[in-house]
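Student: sequence below, structure please.
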Amino acid sequence: MRAQFAFCTAVMATALFSSTTAAEGDVRSNYNEPTRGFYIEHGTVAKNRDASIELHSGSDSIDAGGGVRLGLPGAELIINSGLDEYDENQLLLKYGLPDLQLGGEGGSNVHWAFTGAYSRTELEDENGNDLIDQINLKLGAAFTVNADAATFTLAPRFVYADGDQRDDTFVELDLGAYVGIIDTQAGLFSAGVEALFTTADNTDDTYAAGVRWAYDSKLNIDFVPLVFSNRDLVGVPGLVRVNYNF
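Tutor: Model prediction:
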């Protein structure tokens, strides 16, 4: 309940702050941020041949990892960029679709993309005994709206998991709100909150709050000191994600 209240409060603050900073314009256009939040994938895709690498530390069991993001014609391929034990080894494809328009002509554009992911992990010990045997399949969509200095994302998906780490069929719904705070000579600083809801058995919903530092047109660093889930993570710097664009 505490995490839910904090998330709702942060979303309202984001919406209010975005309306008060509308006159400043969209300073994010000066940077090249990845098409994701902290955990959540946005409904946008990278430009063709726009490639970046990702590194992270402090996620889940305070482990480390990384991935690759590749812009394709009208789509984006994301390799091994998950943050938890059942999706860190994963191929994710986002296929961009024509924008939707809210409120008719002159309304806000909704960027959206089909999302599909597949992973197959099999790990054996020296005696040939299975340590991990897991298959995951995800199908869904992501919808993103840019409103003044803020960005809002909704991403529902269906998940089929078959293996010893997770054996279930469930639905996930991600919500995210982000706002640019200040653009300085050292880069753009923005804040965001995310909620990841799931119907999976024995799994808590996840709530996260953090800050993104868009250092320049190539480097982005996310600091997520608050993550409330099955395993709460509260610390500084907390979960750290780095994205470097070539």
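
Student: please make it C-alpha for all contacts and neighbour counts, starting now.
Tutor: Will do.

Student: surely residue 18 is within a helix?
Tutor: Yes - under DSSP: H, G, I helix; E, B strand; the rest coil, residue 18 sits within a helix.

Student: for this protein, which segments count as helices?
Tutor: Per DSSP state H, the chain carries helices over the ranges 2-20.

Student: what about the residue nearest to residue 77 when sequence neighbours are not counted, distance to residue 141?
Tutor: The shortest distance from residue 77 to any non-neighbouring residue, by CA to CA, 6 or more residues apart in numbering, is to residue 93 (4.7 Å). With distances taken as CA to CA, to the nearest Å, residue 93 is found 11 Å from residue 141.

Student: to compare against the first, here's another:
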Amino acid sequence: MTYCLGILVEEGLLLASDSRSNAGFDQIVEVTKLSLLPLAPDRIVAIQSAGNLATTQTVITMLREAFGGGDPALDVKACKTMFEVAQIVGEQLRVAIAHDRAFVTPYGDPGASFLVSGQIAGHPPRLFQIYSAGNFVEATDRAPVLQIGETKYGKPILDRALTSSSSLEEAAKLAMLSFDATIRSNLSVGLPLDVLLYRANSFSGASLVTVRSDDPYWVALRESYSVGLKGLIDSLPPPPQLWRPIDGGSIER
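Tutor: Below you'll find the predicted structure:
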């Protein structure tokens, strides 16, 4: 299992992915699930992956090898919009699954999913979620968050506090807390985290960082959130007396 998160706000994109790949209780390894395609002056394209590792690595390798090759059916560098990029990734996912399905199915699920995001000059940043079938949906102002993998534990805090007008810094804090909740509740998601804070029109991946368990900010954020949450709970009013003990120790409601 994995957890990948993409957030689209007015200032740009916040992307975060864990690095745990689990092929059994004694086969836990770290892999990169947030990849940047070769940089070009007029575009940046990031791909986050979940699902069958062989399938996702095949798709990303095909995209890397085709970059700048001139084949419009494969070359992300030739795309005029991020919508076209999402179409290419979806098609290559179909190709990879169709090629391997008969061989992989007896042993497991060949399916995979992606978050594809980035910006091409002349257009705003965009974020897409691509399903195993190769079709996709896009993040919008009303739904600025897309997730793949183990999504349920990290979703509530995003639903409560994040909007498309949130700053990138706010998005980064909420993303980290989303991963903290997920890691606490599911052992199949783990550090390190790969995190990219992309500011619109910068066309730079220089802010891509890897967050490990001893990262000072990660440690401070988790501790401060735990203490603050405990303090908030202590400050809340107690529940009203909905249940009143009566004679004999039973409860009357």
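
Student: can you give me the TM-score here?
Tutor: Between these two chains, after superposing, the TM-score reads 0.32 (TM-score structural alignment, normalised by the length of the first structure); 129 aligned residues with a CA RMSD of 5.5 Å.

Student: sorry, back to before: residues bridging contact with residue 93 and residue 141 of the first structure, i.e. touching both?
Tutor: residue 115 (CA atoms under 8 Å, 6 or more residues apart in numbering).

Student: neighbours of the residue nearest to residue 77 of the first structure, just the number please.
Tutor: Residues near residue 93 of the first structure, counting by other CA atoms under 10 Å, number 22.

Student: OK, contacts around it?
Tutor: 75, 76, 77, 78, 115, 116, 117.

Student: narrow those residues to just the buried residues.
Tutor: Buried members of the contacts of residue 93 of the first structure, counted by 16 or more other CA atoms under 10 Å: 75, 76, 77, 78, 115, 116, 117.

Student: out of the residues you listed, which are inside strands?
Tutor: 75, 76, 77, 78, 115, 116, 117 (DSSP state E).

Student: how about stretch 210-223 of the second structure, which residues are buried there?
Tutor: By neighbour count on 16+ other CA under 10 Å, the buried set for stretch 210-223 of the second structure is 210, 211, 218.

Student: is it possible to get JSON lines of those residues that adds distance to residue 172 of the second structure and secondary structure?
Tutor: Formatted as JSON lines, these follow (distance: CA to CA, whole Å; DSSP: H, G, I helix; E, B strand; the rest coil):
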{"residue": "210", "distance to residue 172 of the second structure": "13", "secondary structure": "strand"}
{"residue": "211", "distance to residue 172 of the second structure": "12", "secondary structure": "strand"}
{"residue": "218", "distance to residue 172 of the second structure": "11", "secondary structure": "helix"}
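
Student: and which of those residues is nearest to residue 49 of the second structure?
Tutor: Lowest distance from residue 49 of the second structure to these (CA to CA) belongs to residue 210, with 16.3 Å.

Student: the closest one contacts residue 193, doesn't it?
Tutor: Yes - at 5.5 Å, residue 210 of the second structure and residue 193 qualify as touching, with contact defined as CA atoms under 8 Å.

Student: can you put the ones in strands among the buried ones among the contacts of residue 93 of the first structure in TSV and add distance to residue 225 of the first structure?
Tutor: Converted to TSV, these look like this (distance: CA to CA, whole Å):
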residue	distance to residue 225 of the first structure
75	31
76	28
77	28
78	24
115	28
116	29
117	27
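
Student: which one of the residues you listed is nearest to residue 173 of the first structure?
Tutor: For those, the minimum distance to residue 173 of the first structure (CA to CA) is 12.9 Å, reached by residue 115.

Student: how about the buried residues of stretch 210-223 of the second structure in a markdown table, adding distance to residue 119 of the second structure?
Tutor: Formatted as a markdown table, those follow (distance: CA to CA, whole Å):
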| residue | distance to residue 119 of the second structure |
| --- | --- |
| 210 | 22 |
| 211 | 24 |
| 218 | 28 |
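
Student: residue 178 of the second structure: which of those residues is nearest?
Tutor: Distances from residue 178 of the second structure to those, taken by CA to CA, are shortest for residue 218, at 12.1 Å.

Student: would you mind measuring from that closest one to residue 169 of the second structure?
Tutor: Distance from residue 218 of the second structure to residue 169 of the second structure, counting by CA to CA: 14 Å.

Student: same question, residue 137 of the second structure
Tutor: Using CA to CA, residue 137 of the second structure is found at 25 Å from residue 169 of the second structure.

Student: thinking again about what came up before, out of the buried ones among the contacts of residue 93 of the first structure, what pair is the most spread apart?
Tutor: Greatest spacing in those, by CA to CA: 75 and 117 (13.2 Å).

Student: setting aside sequence neighbours, what's the nearest residue to residue 214 of the first structure?
Tutor: Residue 214 of the first structure's closest residue in space is residue 220 (CA to CA, 6+ apart), at 4.4 Å.

Student: ok, that neighbour - how many residues close by?
Tutor: Look at residue 220 of the first structure: counted by other CA under 10 Å, it has 23 neighbours.
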